[in-house]
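In: Show me the folded form of this:
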Amino acid sequence: MLAEIKGLNEECGVFAIWGHEKAAEMTYYGLHALQHRGQEGAGIVTSDGEELHLHKGNGLINEVFQQDEFTRLKGTAALGHVRYATQGGGGYDNVQPLVFRSQKKSMALAHNGNLVNAYALKNQLEAQGSILQTTSDTEVIAHLIKRSGHLAMDEAIASALSMIKGAYAFSILTEDQLFVALDPRGLRPLSIGMLGGAYVVASETCAFDLIGATYIREVKPGELLTIDDNGITTKRFASPMQRTLCSMEYVYFSRPDSDLDGLNVHASRKTMGKQLASEAPVEADVVTGVPDSSISAAIGYAEAAEIPYELGLIKNRYVGRTFIQPSQELREQGVKMKLSPVRGIVEGKRVVMVDDSIVRGTTCKRIVRLLKEAGATEVHVRIASPPIVNPCYYGIDTSNKGELIASNYDVEEIRELIGADSLAFLTTEGLEKSIVADRESIDHGICNACFTGNYPTEIYPDTLLPAYKG
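Out: Below is the predicted model:
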């Protein structure tokens, strides 16, 4: 999978639907559209009005679900999730949705993001007698809801949300209601749509397109939605703040056919490529992008630089996950299996290789080597984002600075390490200009913490999991 090649992973994708006779099937298709957001586990829970029905497992969505499962997933409401493990790790128990059953009302939770104070809250809950069943930070919200003391479910959820910090796009399904909430900074994407008379919620709008739903709007930061047979109601659980949607959603994570905060991802990436060409021009014969997330930026770079864009690298779409124990030799072979240089395009040419980011540098080094082995006379690497020099605490697996090549080496040293003839990154100002400069409202912004160290929420070093303290 490309996520294994790139070395950068996002936590998950959420999909929910209310009021559709084929709720489980629609959720299955919606999760297919979100598969790029998580490949380690998938799950769907449905409600028939009286009971919640769950099926989940480790693996890709089409590995976890076969036809037989849908006969047991009864109901007109469903909540689905695809997972990439960050905080709490992998394993079946952590695969979402998480279901919590009680005598009065059961609930299923699905979460995209990361709670920066989850470790402290878990210690507090355990001291008060809670017995946690998973190592996922998502479970915390269920215990907080049950301990809130509020009888109305929306009030209990709002109370619980006021105690958590970090990035979160939550969907919570009970027997008779669906709840949707986005953190006060709107760090993660979450949108609402309609499919006939049914309400649909998804991490990305590309899921609406796949099932034929109509986009309505994005969930607002600090907003809690309640969806049931009476329609949809909304309330705020937090004061409005300037939105700081994760910049890596534009750079890498989201599909190019999705719209984020009113901007098309493909168009944004093309603009990044054009900006990069103006900031870091180079004499070359062809421009190529690393499939898939870098292609849009590569096209933009080629247009602005007036250098032909070519498919210099081809992704093998039939390579699945491998369970072979990793070694240096096998890693090299793995890259060759997943990406192939087109010798007839790059041989004897000066190549501009556009990529979206460099995290650890190992993959970029291997791709540069592939291009040179295929006959490229020069390989000039252009990165359509700034250097990643700080860890992300909001749901991306860059847990400490020791893993980040740009935290330990300057640009020239990185160039030498990856074997490129030249290397340049998009500036932070260039990235912001590409994403937010044309907006009319000052309420829109992006989170650049991994580039600048300016985190939009308070970080609590003493309460983070050990992995984040490196």
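
In: going forward, measure contacts between C-alpha atoms and count neighbours the same way
Out: Noted.

In: Have a look at the protein and report its longest helix.
Out: Using DSSP state H, we find that the single longest helix of the chain is helix 265-279.

In: Just the buried residues of that helix, please?
Out: 265-277 (16 or more other C-alpha atoms under 10 Å).

In: before we move on, what about stretch 374-381?
Out: Neighbour-count burial for stretch 374-381 [16+ other C-alpha under 10 Å]: 374-376, 378-381.

In: ok, these vs Leu2, which is closest?
Out: Val381 (18.8 Å; C-alpha to C-alpha).

In: relative orientation of the strand or helix carrying that closest one and helix 265-279 in degrees?
Out: Assessed by DSSP states H and E, Val381 sits inside strand 378-383. In terms of direction (axes from the mean of the first three to the mean of the last three C-alpha atoms, to 10 degrees), strand 378-383 departs from helix 265-279 by 120 degrees.

In: Contact partners for the spatially closest residue to Ala284 that is not a sequence neighbour?
Out: Spatial nearest neighbour of Ala284, chain neighbours left out: Arg350 (4.8 Å); criterion: C-alpha to C-alpha, 6 or more residues apart in numbering. Contacts for Arg350 (C-alpha atoms under 8 Å, 6 or more residues apart in numbering) come out as 283-286, 376-380.

In: Second chain to compare with the first, below:
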Amino acid sequence: MLTTHPFDDDKLREECGIFGITGADTASALVALGLHALQHRGQEAAGITSFDGDHFHTHRAMGHVAGNFDRDEVIRGLPGMVACGHVRYSTTGETALRNVQPLFADLASGGFAIAHNGNISNAMKLRRDLVRRGSIFQSTSDTETIIHLVATSAYRTLLDKFIDALKQVEGAYALICMTPEGMIACRDPLGIRPLVMGKLDDAIIFASETVALDVVGAEFIRSIEPGEIVIVREGQTQSIHPFDNVAKRPCIFEHVYFSRPDSIVDGSSVYSVRKAIGAQLAIEAPVEVDLVIPVPDSGVPAAIGYAQESGIPFELGIIRSHYVGRTFIQPGDKVRHLGVKLKHNANRALIAGKRVVLIDDSIVRGTTSLKIVQMMREAGAAEVHMRIASPPTRHSCFYGVDTPERAKLLAARMQVEEMREFIHADSLAFVSIDGLYKALGEERRQDIRPQYCDACFTGDYPTTLTDHDDLAVEDQFQLLAERVN
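Out: Alright, predicted model coming up:
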């Protein structure tokens, strides 16, 4: 059976990464490079669409960018000076080629390609209404609702149709769209999902993270503002803000885990923020131990910060193999258990007889933490403590993150002491929500809405959740019907 690696399966997973470029001779090749840099944001599938001035060309495939877009014949099949690409995990829509983006449709105004990072939280309601009006969907992706809203809009120009469509959706989106008229990039009014703009010679680039600009040698210009739409036509950029002004709420978990540490998110170095979170964690939850050990790789910056603040030595007590993919064959329970050590193995000579504190970015289901604590004890650790560089994850995300159902979140079912017993650690502590804001250079104020979307920790969702609420009502009716029958 082919299955997800057990260490990877217990992480919150960012939905997607997007990259677009207009005005470059080797557009599709540059998009492929940019997608390589964004591979951590989505590893199920990848796609690139290009435009040569007359025709759109698309190549989509399951799996990683490498192996699918590093062949000359693939890139030659994507000609043109304009291209956009997408790497994907799935939350809405099955894992199938028909859901791989960019999605493309021939509209009355011409070809329209779209790459989307985020999640439309009223997509099911919109889809039902569109189907009643005669729309025929080709995928199960929430992104396709945007295409149909554009296609059925009564407005005259494509830009007005696009704005009309976005005013009907709720949730989170960073979008890159390609049309015969030019490239469009936009970010939802709350700025939940990130999007940046760069420049390479005369070409304009849009990407989910600055690291993708670095990889292609582009200059970072700025972040796209929440609620901003940028249109690029023949090398000229136009910026408009067609939505009502609202307080921005960018995703706080981009700083904790999703973004690469070498990226800049909304003006802050991700690496520096993660070190600051670790230092704050050392202040809030000190412990007498011999070694600070990161859970690789995402726990490393926070562990450095914890070690520097506490004065306790930092050591690589867990060695990660970078030659194991996300999936591998697991024919039985015994081999499945041994397979864990393919990716993470204890540095036994370092750990034996030592008191250690493990630093990780989050606890989701708790299965990974349990296995790592067990690994440390089997390696001879005298004590195993755990510190988490985010508050307890108690709520599901509906904005483009692959979160388990709330009932499967360990922190939704247990208090911290119960969680400690579950993972068999000697102690367990999380950074506080106020401490997380402090590490970001902010003060979390109680008199206003939070400066970030921190709903996965607090349950304070920044938008309505139409589809979720409708399902909850349906579930209540179903329960009532079962009781009556």
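
In: After superposing, tell me the mean distance of the longest helix of the first structure to the second structure.
Out: Mean deviation of helix 265-279 of the first structure from its aligned counterpart in the second structure after superposition (mean C-alpha distance after the TM-score superposition for the first structure): 0.4 Å.

In: which part of the second structure lines up with whichever helix or strand comes after that helix?
Out: Using DSSP H and E, the next helix or strand after helix 265-279 of the first structure towards the C-terminus is strand 286-289. Counting by TM-score structural alignment, strand 286-289 of the first structure lines up with residues 291-294 of the second structure.

In: Give me the residues contacting that stretch.
Out: Outside of stretch 291-294 of the second structure, the residues within contact range by C-alpha under 8 Å, 6+ apart are 300, 302-303, 306-307, 312-318, 354-360.

In: Mark which of these are buried, thanks.
Out: 300, 302-303, 306-307, 312, 314-318, 354-360.

In: Report the spatially closest residue to Thr91 of the second structure, excluding sequence-adjacent ones.
Out: Nearest-residue entry for Thr91 of the second structure: Asp402, 5.6 Å, with adjacent residues in sequence omitted and distances by C-alpha to C-alpha, 6+ apart.

In: Could you report the neighbour count for Glu309 of the second structure?
Out: Glu309 of the second structure: 18 surrounding residues under other C-alpha atoms under 10 Å.

In: That one -> the first structure?
Out: Match for Glu309 of the second structure (TM-score structural alignment): Ala304.

In: what's near enough to touch that match?
Out: Applying C-alpha under 8 Å, 6+ apart, the residues contacting Ala304 of the first structure are 274, 277-278.

In: what do you get for Leu423 of the first structure?
Out: 380-383, 411-412, 415.

In: quick one on the thing from earlier: of all the contacts of Arg350 of the first structure, which two lie farthest apart?
Out: Applying C-alpha to C-alpha across the contacts of Arg350 of the first structure, the maximum distance is between Glu283 and Ala376, 13.9 Å.

In: What segments of the stretch 251-400 of the second structure are helices?
Out: 253, 270-284, 300-310, 333-343, 348-351, 367-378 (DSSP state H, counting those that start in this stretch).

In: As JSON lines, these with distance to Ser50 of the second structure would be great.
Out: JSON lines is the format used below for those (distance: least, C-alpha to C-alpha, whole Å):
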{"stretch": "helix 253", "distance to Ser50 of the second structure": "32"}
{"stretch": "helix 270-284", "distance to Ser50 of the second structure": "31"}
{"stretch": "helix 300-310", "distance to Ser50 of the second structure": "37"}
{"stretch": "helix 333-343", "distance to Ser50 of the second structure": "37"}
{"stretch": "helix 348-351", "distance to Ser50 of the second structure": "51"}
{"stretch": "helix 367-378", "distance to Ser50 of the second structure": "40"}
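
In: Which of those sits closest to Glu15 of the second structure?
Out: Of all the helices of the stretch 251-400 of the second structure, helix 253 comes closest under C-alpha to C-alpha, at 12.5 Å.
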